[in-house]
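Q: Need a 3D model of the sequence below.
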Amino acid sequence: MKEKLVVVALVNANKGSEDLLRQGLMTLVEAAPKEPGYVQYDLHESIDNPGQFLFYEIWEDEDALNVHNNTDAMKAFGAKAGQWIQSVTLTKYKRLH
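A: This next block holds a predicted model:
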């Protein structure tokens, strides 16, 4: 059985841009289930640090993630989000057990 690709993305908002970033990220959450290779795409916000967001994503494979990264929704988000984002850390994982 082919292992799925797990992605954890940590996104930190610029001060004062938390609401705009939250709204923008929600557009990605709404679009993801329609994408090929989608398995799971959950958005979380830190309780202790509002404006710090964590995505927990599962994709069928690397190709599905590449498709996701090139969708119209992701391109539209990227065109606006640069001014809202302080930093992004993206880490890919494989399941061990």
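Q: only C-alpha atoms for contact and neighbour calcs from this point on.
A: OK.
Q: three-state assignment of the residue most central in space within the chain?
A: Geometric centre of the chain, nearest residue: residue 55, 4.8 Å, by Cα atoms, centre = their mean. Classification of residue 55 by DSSP: H, G, I helix; E, B strand; the rest coil places it in strand.
Q: And residue 43, by the same measure?
A: Classified using three-state DSSP, residue 43 is strand.
Q: Next, the contact list for the residue nearest to the centre of the chain, please.
A: Contacts for residue 55 (Cα atoms under 8 Å, 6 or more residues apart in numbering) come out as 7-10, 41-44.
Q: buried sites along the one helix or strand residue 22 maps to?
A: Assessed by DSSP states H and E, residue 22 sits inside helix 18-31. Buried residues in helix 18-31, defined by neighbour count with 16 or more other Cα atoms under 10 Å: 18, 20-22, 24-25, 28-29.
Q: Out of those residues, which comes closest to residue 84?
A: Of all the buried residues of helix 18-31, residue 21 has the smallest distance to residue 84: 5.8 Å, by Cα to Cα.
Q: Next, the second sequence, to be compared with the first:
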Amino acid sequence: MTEPIVVTAIFFPAPGQFDAVHDALQPAIAAVHDEPGCILYAIHRAPDDTIVMIEKWESADLLDAHGAGEAVAALNASLEGKLARPVDVTRLVPLPAGTEIQGTL
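A: A predicted model of the protein is given here:
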């Protein structure tokens, strides 16, 4: 059995581009929710106005397919010129603790 993969992706909007980055993410989120293996794909605004995406995938293979897919390509194109620096993506492997439901993302 494969382990689920949790990903954080931090988007750094260029000055004055927060709304444009947020708007660019909307169609990607809708498209990715329909992809095989997507358990969670959600964005949050951090106090410094970065946008933090939290993702959870059934497996690394399905995450890799997502990364090579049309939704990511379209998102990358729509973000051109809107970010102050590249997206910071980190893959995480859950270390369950506590209760089964509360101890994992």
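Q: follow-up on the earlier one: what do we get in the second structure for the residue nearest to the centre of the first structure?
A: Taking TM-score structural alignment as the criterion, the aligned counterpart of residue 55 of the first structure in the second structure is residue 53.
Q: Chain neighbours aside, what residue packs nearest to residue 71 of the second structure?
A: Excluding its sequence neighbours, the residue lying closest to residue 71 of the second structure (Cα to Cα, 6 or more residues apart in numbering) is residue 28, at 5.6 Å.
Q: how close does that neighbour get to residue 3 of the second structure?
A: Distance, residue 28 of the second structure to residue 3 of the second structure, using Cα to Cα, to the nearest Å: 24 Å.
Q: Near residue 80 of the first structure, how many residues? Count them for me, please.
A: By other Cα atoms under 10 Å, 13 other residues sit near residue 80 of the first structure.
Q: Can you mark which positions in stretch 62-76 of the second structure are buried?
A: Those would be 62-63, 66, 71-72, 75, for stretch 62-76 of the second structure by 16+ other Cα under 10 Å.
Q: now swap in stretch 76-89 of the first structure and tell me
A: Buried residues in stretch 76-89 of the first structure, counting neighbours by 16+ other Cα under 10 Å, are found at 77, 81, 84-85.
Q: Quick check: end-to-end length of stretch 44-63 of the second structure?
A: So stretch 44-63 of the second structure: terminal residues 20 Å apart, Cα to Cα.
Q: So the residue nearest to residue 71 of the second structure sits against residue 70, correct?
A: No: counting by Cα atoms under 8 Å, residue 28 of the second structure does not reach residue 70; the two are 9.3 Å apart.
Q: about what we covered before: keep only those of the buried residues of stretch 76-89 of the first structure that are in helices.
A: 77, 81 (DSSP state H).
Q: Turn the buried residues of stretch 76-89 of the first structure into a markdown table, including distance to residue 34 of the first structure.
A: Formatted as a markdown table, those follow (distance: Cα to Cα, whole Å):
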| residue | distance to residue 34 of the first structure |
| --- | --- |
| 77 | 16 |
| 81 | 22 |
| 84 | 25 |
| 85 | 25 |
